[in-house]
Each structure stands twice: as structure tokens, then as C-alpha cells.
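Participant: Build the 3D model from these lines:
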Amino acid sequence: MKLLENKGYVKHTQKDYSVSFKLQIVAEIESGQLSRSEACHKYGIEAKLTIREWLRKYGNYDWENQSRITVSKAPEQKII
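Facilitator: Below you'll find the model as predicted:
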């Protein structure tokens, strides 16, 4: 963060988060362990919009039909 010429403005830079970190947060929210607000506070993420985008990209919610989708596995995909 940089302080610009005595104006008191602090420039925030975008952080790069790993895919595993994003998936962990999405899983915690979808399992009901955290809300988006709680996740922002716990992990220091500045915008709830960031987490909403991760939920859209990595989550199990069907944003087109506004419902959760259940994907069943074919017999050859199941681990025995």
C-alpha cells in the first residue's frame, strides 16, 4: 500500500488467491460453516463480491435456475 503525496489516500492492490484457497472458502460457505460476511472477516477479503464470484465459478449452486444441482456419478466414476 502506498500513501500518495500527503493526501491520505491508501492504494489497495489486488491479491492473488490460489484455487485451493478459493475452493476451501466456497466449501465452508456451502456447508453452512460461514456466511460470506464471516468469510471476508476471517480471511481478510475486502469485498463480498469477490466471494460471490468464487461461488458462481466454483460452487454447486445453479445460478441460471437459482437452485442447487446434484450431479450423480456414473458407476464407472464411483470409487469402490
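Participant: From here on, just use CA atoms for contacts and neighbour counts.
Facilitator: Fine.
Participant: If you tally nearby residues, what's the number for Tyr17?
Facilitator: Look at Tyr17: counted by other C-alpha atoms under 10 Å, it has 8 neighbours.
Participant: Assign it to helix, strand or coil.
Facilitator: Look at Tyr17: counting by DSSP: H, G, I helix; E, B strand; the rest coil, its state is coil.
Participant: for comparison, sequence B:
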Amino acid sequence: MKNPTTAYVKRTQKDYTISFKLQVVNAIENGALTASQAVEPCGISSRSTDTN
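Facilitator: Alright, predicted model coming up:
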């Protein structure tokens, strides 16, 4: 039996730590940031990420 070769595929998804997620959510809930404002400075790839 031959071993199949697998190609490495780079992930584009970011893994955020729980503390980072809580900081962003806290800032949004306290009114310091809107969901739209949190996207760029926090490095979130899309707005749908922070609303799910």
C-alpha cells in the first residue's frame, strides 16, 4: 500500500486567545468600541467574526 502525499495548506484563520476575545467583547459591551470599530485595530479578519 502506497502512502498518499499530502500537500501543506497554510491556514488563514486566526486563533484568538480567550482573554483577547473577552477584552474585545468587554470593550464592545461597555461602549468603548462598536463591533465595526473593533475589526481593524484588533486584527479581526471580518465583521462577521465578532458578531457570531
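Participant: For Leu49 of structure 1, see how far away Ser37 of structure 1 is.
Facilitator: 10 Å (C-alpha to C-alpha, to the nearest Å).
Participant: Let me see the ranges of the helices in structure 1.
Facilitator: Remark: helices assigned in structure 1 by DSSP state H are 19-30, 36-43, 48-58.
Participant: Make CSV out of these and add mean neighbour count.
Facilitator: Listed next are these as CSV, based on neighbours: other C-alpha atoms under 10 Å:
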stretch, mean neighbour count
helix 19-30, 16
helix 36-43, 15
helix 48-58, 15
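Participant: Determine which of those approaches Arg68 of structure 1 most closely.
Facilitator: Nearest to Arg68 of structure 1, of all the helices of structure 1, is helix 19-30, at 10.2 Å by C-alpha to C-alpha.
Participant: got a list of contacts for that closest one?
Facilitator: Leu34, Ser35, Arg36, Ala39, Ile51, Trp54, Leu55, Tyr58, Gly59, Asn60 (C-alpha atoms under 8 Å, 6 or more residues apart in numbering).
Participant: Look up how far Asp50 of structure 2 lies from Asn26 of structure 2.
Facilitator: Relative to Asp50 of structure 2, and taking C-alpha to C-alpha, Asn26 of structure 2 is found at 12 Å.
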